[in-house]
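1. Please find the sequence and the predicted model below.
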Amino acid sequence: MGAPETLPDVQGMLADFGFTIDQVGVKSVKFPLQVASADGGAQATVATLDMYVALPPTQKGTHMSRFLEQLHAHQGPLDGRALHGFVRDMAQRLNAESAEVSLRFPYFVRKTAPVSGAVSLLDVEAAMRGEWRADRGWTLTLTVTTPVTSLCPCSKEISRYGAHNQRSAITLSVELAADADMSLEHLVRVAEHSASCELFGLLKRPDEKWVTERAYDNPKFVEDLVRDIARALVADPRVQAFVVESENFESIHNHSAFARIRHRR
């Protein structure tokens, strides 16, 4: 068997190509991963990843295979600190001045029914984005979209019988301080505590009574939801910036009510 053939490295060609490319890499890669949970364990999921680096004007192209090589070599659950190391290693592997990895995945939160104690899982949409830049350092952003119940204060006030309620989707996107970490469960709880009532995967009849009365005693406009969450996030020193959104899927209209707050310290 002869010596392996030496192939030209076209991507590594050096010349003046005119422009820096802000992000180049691979997009929409589906891959099984483990995500760290608040109890110190890990949860298996399937993530969709985007992986990018910056490319200087002196280099023709990046080495796309190296993104997948690093992903396949990764071991252990991902949390903010593990993602930090992953992104820094990716920048070093590709000799880049900046690198970014974002991943989106379903995440399951363990819930206990308020009266019966029945245990169930509630699925939320989660995302993590880590960016490292040689001139700015590390940025971690966590995002969760949590379903909750909201009950209309106006409907309760003007109606003789009951009040209309709806399911709401609350999205929290939180940028953390450089050395801070936060669990996805914490963000889910922040959203739930600001709602008229949280949701559960499994309820018995006594639980249904409890959640119905809980929502009725705790009416919230869509404006109330985002303001209450904003107050909680502003009070958390780990949070550098956030976007909070709530979409209420109205039960008496063929449209949604919506509110958003953006904030940076």
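-> Now that the structure is in, tell me what you want to look at.
2. okay, CA-based contacts and neighbour counts for the rest of this
-> OK.
3. could you pull out the strands for the stretch 151-265 of the chain?
-> Counting by DSSP state E, counting those that start in this stretch, the stretch 151-265 of the chain has strands at residues 165-176, 197-198, 239-249, 256-264.
4. Please identify the helix or strand for residue 22.
-> Assigned by DSSP states H and E, residue 22 falls within strand 21-36.
5. list the helices and strands that strand packs on?
-> Under the contact criterion of 3 or more Cα pairs under 8 Å, 6 or more residues apart in numbering; DSSP states H and E, strand 21-36 touches strand 42-55, helix 64-73.
6. what about that strand, distance to the chain center?
-> 14 Å (Cα atoms, centre = their mean, to the nearest Å).
7. Repeat that for stretch 138-145.
-> For stretch 138-145 - counting by Cα atoms, centre = their mean - the centre lies 6 Å from the chain centre.
8. In addition, the following structure is provided for comparison:
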Amino acid sequence: MTNNQTLCPKSLADMQSAKDGDYNTELSWVGMEQIDLPVEIEGKPITAKVNAGINLLAVESGEKGIHMSRLYLLLDTLTQQEITPLVLKDTLNAFLKSHHSQSSEASIEISGDILLSRKSLNSNLFGWKAYPLKLTAKMHRVLSLHLQVGIPYSSTCPSSAALSRQVTQLKFRQDFGKRIDRLPLEEVARWLGESGMPATPHSQRSWAWVNIKLAADAEKIPVKKLIDVCETALGTAVQTVVKRSDEQAFAVANGQNLMFCEDAARTLKRALISENCCDAFDIRIEHQESLHPHNAVARVNWTGENNAT
């Protein structure tokens, strides 16, 4: 027998199960954060960071702490199959069962990036784009499930576009105001190509952070649908593969979808209500300004009623 074997007793100390003299102090959440876990959502692999925990009740049989290893081992269920609302519900119930009479609430938070193949605007090419997501599941008598995705897009300022057009008008008057002949079409077209943009509107990379509450009877985690609905509504999703024809098409899309952050928030609200894909949502729009050193932000939420709160 080795020295190590000699030093390992048959019965191991279990300090978590020791009775706590301060058992009347309830803890709202105890668990682990930033657990590395490979998961699959809607057929896409995600290298996730997972937070998992339960509350600790104030009961006479109160113990010092929870058995975190029990929760950690139960999380392996999430790696064996695609994550669905039912899988999350079963895992959370297993959390509570593992600490019977000690806990009444359990939660799992899954964060990571989902990679989706996106088609170019004009050249029929494809590239990959990563979208940050966070899936939060809580069990307190019933399952509560929230999905948040981050969607990058381009926003061109309507005010800047109007001011730029005004400069173009002034330039046109300067160059042609004294002409008394009828301007030939080709001459005007040549002027537009050479001098027709004395000022350009400012655009910036922007983010829509969309957090939806899934319906109680949801069968899937609708990540791709949520992203598609939002990108279609905004009209200026950030691109992957870009040839010159794609860049031109992107410029046209920006010109046809001028927006303040307020416009983007209202547009997404209308789109999500129309799709009827969730029970409630919260949207945060962030335009990362190229004109200012600060960002322009708008928020809107909906709880199934007509008015935002």
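-> Thanks, I have the structure now. From a predicted model like this one, the values you see are computed outputs, not experimental measurements.
9. Against residue 157 of the second structure, how distant is residue 168 of the second structure?
-> 17 Å (Cα to Cα, to the nearest Å).
10. Those two: who's more crowded?
-> Regarding residue 168 of the second structure and residue 157, a neighbour count based on other Cα atoms under 10 Å identifies residue 157 as having more, with 22 against 19.
11. so what's the residue mapped onto the more buried one from the first structure up against?
-> By TM-score structural alignment, residue 157 of the second structure lines up with residue 152 in the first structure. Residue 152 of the first structure makes contacts with 163-165, 219-221, as judged by Cα atoms under 8 Å, 6 or more residues apart in numbering.
12. of all those residues, which two lie farthest apart?
-> Farthest pair in the contacts of residue 152 of the first structure (Cα to Cα) is 163 and 221. Separation: 12.4 Å.
13. who has more neighbours, those two?
-> residue 221 (20 against 17).
14. Trace that one over to the second structure, please.
-> Using TM-score structural alignment, residue 221 of the first structure pairs with residue 260 in the second structure.
15. again with residue 91 of the first structure
-> So, by TM-score structural alignment, residue 91 of the first structure is matched to residue 96.
16. who's in contact with that match?
-> Neighbours of residue 96 of the second structure in contact, by Cα under 8 Å, 6+ apart: 54, 103-106.
17. can you put those residues in TSV and add distance to residue 36 of the second structure?
-> Formatted as TSV, these follow (distance: Cα to Cα, whole Å):
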residue	distance to residue 36 of the second structure
54	19
103	24
104	25
105	23
106	19
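18. of those residues, buried ones?
-> Neighbour-count burial (16 or more other Cα atoms under 10 Å) is assigned, among the contacts of residue 96 of the second structure, to 54, 103-106.
19. between those, which is nearest residue 78 of the second structure?
-> residue 106 (15.2 Å).
20. so what's that closest one up against?
-> Residue 106 of the second structure touches 52-55, 92-93, 95-96, 138-140, counting by Cα under 8 Å, 6+ apart.
21. burial count for residue 168 of the first structure?
-> 25.
22. Residue in the second structure paired with it?
-> Using TM-score structural alignment, residue 168 of the first structure sits opposite residue 206 in the second structure.
23. Distance check, its match against residue 267 of the second structure.
-> Distance from residue 206 of the second structure to residue 267 of the second structure, by Cα to Cα: 14 Å.
24. swap in residue 135 of the second structure?
-> Using Cα to Cα, residue 135 of the second structure is found at 24 Å from residue 267 of the second structure.
25. Name the residue in the two with the higher neighbour count.
-> The neighbour count for residue 135 of the second structure versus residue 267, taken as other Cα under 10 Å, is higher for residue 135 (19 against 15).
26. In three-state terms, how would the counterpart of that one in the first structure be classified?
-> Residue correspondence to the first structure (TM-score structural alignment): residue 135 of the second structure is matched to residue 128. Assigned state for residue 128 of the first structure: strand (three-state reduction, DSSP: H, G, I helix; E, B strand; the rest coil).
27. got a list of what residue 209 of the second structure touches?
-> 148-151, 283-285.
28. In TSV, list these along with distance to residue 119 of the second structure and neighbour count.
-> Formatted as TSV, the contacts of residue 209 of the second structure follow (distance: Cα to Cα, whole Å; neighbours: other Cα atoms under 10 Å):
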residue	distance to residue 119 of the second structure	neighbour count
148	23	21
149	20	25
150	19	19
151	16	22
283	25	22
284	26	18
285	24	26
